[in-house]
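this is the structure alone, sequence omitted:
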């Protein structure tokens, strides 16, 4: 108690009563937690478990998803009392199409015991695009073409045909995180076409959330990123829609 007898403020909030987002993420990745915390109020905490990604190629991503590490990572983080659990890989969850993504969620629910409270970045991204009223999209990625092809198929079969796409051909997860935010901004502007209703920035180890508001101002349309969509959808599942800071795009004002 203070000398006046008043209780001092709690600047970080009551962290033991915060909504807890569990995250299963690539062991070599570094950006998703930081970007999620940038968007979060003090009423949200993020708890991460990790899995090895050999390379950002179809074979490397597939090897990660078929590794027993994935189940172990889910079971470890789910030992915490979580409100929601997110698998934070975009290409890893769209790799083999929509049925694969849905099956992955079912497995995560089974392994974690969090039935109805698990998602993937790909499922969250489709929900986010739907929430902002998106139709056709422009797709911005750091991937090589074989992964872009899988992305285009996934978004197309979920009602968001890709009218234009770009990639940087990166296969190293460390290199993904080193792409400057300014380059991501420029790539989005260069990739977008007028006929696209929304710009989608894929990959959870690719800087994005700091550019979303500026891109929306520049392009005059919604911009959705993989990390932004994952965080937004996690808040929905946790019934904590108001636990986001302002300034991170139209998505946070959207209601599905």
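Everything's here; your move. Keep in mind that what you see is a predicted model, and the values were worked out from it rather than measured.

only C-alpha atoms from now on, for both contacts and neighbour counts.
Will do.

how about the nearest residue to residue 117, chain neighbours excluded?
residue 84 (4.9 Å; CA to CA, 6 or more residues apart in numbering).

make sure the one you found is actually in contact with residue 24.
No. If you go by CA atoms under 8 Å, residue 84 and residue 24 don't touch, sitting 11.3 Å apart.

off-centre distance for stretch 150-169?
Centroid displacement of stretch 150-169 relative to its chain, using CA atoms, centre = their mean, to the nearest Å, is 16 Å.

what's the span of it from first residue to last?
Between the opening and closing residues of stretch 150-169 there is a gap of 14 Å (CA to CA, to the nearest Å).

quick one on the thing from earlier: so who does the residue nearest to residue 117 touch?
20, 21, 22, 114, 117, 118, 234, 237, 238 (CA atoms under 8 Å, 6 or more residues apart in numbering).

kindly recompute the last result at 7 Å.
20, 21, 22, 117, 118, 234, 237, 238 (CA atoms under 7 Å, 6 or more residues apart in numbering).

what would those look like in CSV with neighbour count?
As requested, those are exported to CSV (neighbours: other CA atoms under 10 Å):
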residue, neighbour count
20, 22
21, 24
22, 25
117, 19
118, 28
234, 28
237, 18
238, 19
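
among these, which are located in helices?
234, 237 (DSSP state H).

distance of the residue nearest to residue 150 when sequence neighbours are not counted relative to residue 56?
Spatially, and ignoring its direct neighbours in sequence, residue 150 is nearest to residue 95 (5.9 Å; CA to CA, 6+ apart). Residue 95 is 11 Å from residue 56, where distance means CA to CA.

could you show me where the helices are in the stretch 51-200 of the chain, in order?
Along the stretch 51-200 of the chain, counting by DSSP state H, counting those that start in this stretch, helices occupy 58-65, 68-77, 90-94, 98-112, 121-131, 145-157, 173-177, 181-191.

what does the last one contact?
By that I understand helix 181-191. Helix 181-191 is contacted from outside by 138, 140, 164, 165, 166, 207, 208, 211, 215, using CA under 7 Å, 6+ apart.

so which bits of that helix are buried?
The neighbour-count check on helix 181-191 (16 or more other CA atoms under 10 Å) flags 181, 184, 185, 187, 188, 189, 191 as buried.

nearest to residue 90, of these?
The shortest approach to residue 90 among the buried residues of helix 181-191 belongs to residue 184, at 16.7 Å (CA to CA).

number of nearby residues for the nearest residue to residue 53 once chain neighbours are set aside?
Closest residue to residue 53 apart from its sequence neighbours, by CA to CA, 6+ apart: residue 64 at 5.5 Å. Residues lying near residue 64 (other CA atoms under 10 Å) number 18.

residue 64 reaches residue 55, doesn't it?
No. With contact defined as CA atoms under 7 Å, residue 64 does not reach residue 55; the gap is 9.0 Å.

shouldn't residue 42 be within a helix?
No. Under DSSP: H, G, I helix; E, B strand; the rest coil, residue 42 falls outside any helix and is assigned coil.

second one coming, line it up with the first:
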């Protein structure tokens, strides 16, 4: 049994994770511990507090006691808002506190893009413009080219968590660009897991979403590979051999 541990801020789209567990099947267990979201706002000050070492450390003991093999801070904005170097320090502190391999959703996006061999991406963000541009900067620091960023201006995770399938499809379609090799949908508050095949069919290219890449990253840290076509191209393509 491989146990994947996730620290998830508040309550919005956490029901994506039991669905992921079902789709992975076999001997994979998914454990989710909720962290204190504080002020629910896609504002830089609120996001920095949400991703603080103290708030993350408060949840790791439960995951460790549950026997987690890896831990992922399942939050995109609460990691990239620290910048590339600051986000590295965030997960180093998390790994020390947990005594486990650790990462975050922001790094998961970069690693997942490399895994499927894409370099140029388009971003459909739920965030306001200023926060969405910080994600662009993070991706560029990770070696990706960003064709475009389409912000939605949504302030709270609670609102994002209520988006429908049609709204998610509309966001992905609006974000897509002909020269983008994949479309990225950050925000773990956004339900996407049930709709990844539909998203990829509609766009004709890989779609990477926050909860999907978080699960893949946790598996990567645990040295597991699972073929799960219903979780999209990321879970079916052979890894790209880096030169």
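Received it, and whenever you're ready, just let me know what you need. As the structure is a prediction and not an experimental result, all values here were calculated from the model.

need the counterpart of the residue nearest to residue 117 of the first structure in the second structure.
Aligned counterpart of residue 84 of the first structure in the second structure: residue 70 (TM-score structural alignment).

OK, contacts around residue 20 of the first structure?
44, 45, 46, 82, 83, 84.

ok, which stretches of the stretch 151-256 of the first structure are strands?
Counting by DSSP state E, counting those that start in this stretch, the stretch 151-256 of the first structure has these strands, from start to end: 162-166, 198-201, 223-225.

which one of these lies closest to residue 125 of the first structure?
Nearest to residue 125 of the first structure among the strands of the stretch 151-256 of the first structure is strand 223-225; the distance by CA to CA comes to 7.6 Å.

how many neighbours does residue 33 of the first structure have?
Neighbours of residue 33 of the first structure using other CA under 10 Å come to 20.

spatially nearest residue to it (excluding sequence neighbours)?
Excluding the flanking residues, the one nearest residue 33 of the first structure by CA to CA, 6+ apart is residue 46, at 7.2 Å.

the aligned partner of that neighbour in the second structure: neighbouring residues, count only.
Counting by TM-score structural alignment, residue 46 of the first structure lines up with residue 30 in the second structure. Residues near residue 30 of the second structure, counting by other CA under 10 Å, number 19.

give me every residue that touches residue 30 of the second structure.
3, 4, 5, 17, 18, 21.

possible to save the residues you listed as JSON lines with distance to residue 64 of the second structure?
Putting these into JSON lines (distance: CA to CA, whole Å) gives the following:
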{"residue": "3", "distance to residue 64 of the second structure": "10"}
{"residue": "4", "distance to residue 64 of the second structure": "10"}
{"residue": "5", "distance to residue 64 of the second structure": "8"}
{"residue": "17", "distance to residue 64 of the second structure": "18"}
{"residue": "18", "distance to residue 64 of the second structure": "19"}
{"residue": "21", "distance to residue 64 of the second structure": "19"}
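
residue 158 of the second structure: which of these is nearest?
Nearest to residue 158 of the second structure among those is residue 17, at 17.0 Å by CA to CA.

and the closest one, what's its match in the first structure?
If you follow residue 17 of the second structure across to the first structure using TM-score structural alignment, you land on residue 33.

relative to residue 102 of the first structure, how far out is its match?
Distance, residue 33 of the first structure to residue 102 of the first structure, by CA to CA: 24 Å.

now the most centrally placed residue in the first structure. Nearest residue, chain neighbours left out?
Of all residues in the first structure, the one closest to the mean position by CA atoms, centre = their mean is residue 227, 2.8 Å from it. Leaving aside its sequence neighbours, residue 227 of the first structure sits nearest to residue 204 (CA to CA, 6+ apart; 5.4 Å).

one more: residue 147 of the second structure?
Nearest one to residue 147 of the second structure, counting by CA to CA, 6+ apart, is residue 122 at 5.2 Å.

what residues are up against the alignment partner in the first structure of that neighbour?
Under the alignment by TM-score structural alignment, residue 122 of the second structure pairs with residue 138 in the first structure. By CA under 7 Å, 6+ apart, residue 138 of the first structure lies in contact with 162, 163, 164, 165, 191, 192, 193, 196, 198, 199, 200.

go again using 10 Å as the cut-off
Residues in contact with residue 138 of the first structure (CA atoms under 10 Å, 6 or more residues apart in numbering) are 152, 160-166, 188-189, 191-201, 223.

buried subset of those residues?
Neighbour counting by 16+ other CA under 10 Å classes 152, 160-166, 188-189, 191-193, 196-201, 223 among these as buried.

residue 212 of the second structure versus residue 158 of the second structure, what's the distance?
As for residue 158 of the second structure, its distance to residue 212 of the second structure is 19 Å (criterion: CA to CA).

the more surrounded of these two?
Taking neighbours as other CA under 10 Å, residue 158 of the second structure and residue 212 compare with residue 212 leading, 27 against 17.

ok, how many other residues are close to the closest residue to the more buried one other than its chain neighbours?
Leaving out its chain neighbours, the residue that sits closest to residue 212 of the second structure by CA to CA, 6+ apart is residue 193, at 6.4 Å. The number of residues packed near residue 193 of the second structure is 21, by other CA under 10 Å.

how close does the counterpart of residue 170 of the first structure in the second structure get to residue 161 of the second structure?
Taking TM-score structural alignment, residue 170 of the first structure has residue 154 as its aligned residue in the second structure. Going from residue 154 of the second structure to residue 161 of the second structure by CA to CA gives 11 Å.

likewise residue 189 of the second structure?
In this view, residue 189 of the second structure and residue 161 of the second structure are 5 Å apart by CA to CA.

go on, residue 37 of the second structure?
Taken as CA to CA, the span from residue 37 of the second structure to residue 161 of the second structure is 14 Å.

cool, and residue 127 of the second structure?
From residue 127 of the second structure to residue 161 of the second structure the distance is 13 Å (CA to CA).

between the two, who's got more neighbours?
Using other CA under 10 Å as the criterion, residue 127 of the second structure and residue 161 rank with residue 127 on top: 25 against 18.

the residue mapped onto residue 71 of the first structure from the second structure: how many residues sit nearby?
Under the alignment by TM-score structural alignment, residue 71 of the first structure pairs with residue 57 in the second structure. Residues within reach of residue 57 of the second structure, counting by other CA under 10 Å, total 17.

about what we covered before: which neighbours do residue 95 and residue 56 of the first structure have in common?
Common neighbours of residue 95 of the first structure and residue 56 (CA under 10 Å, 6+ apart) are 62, 147.
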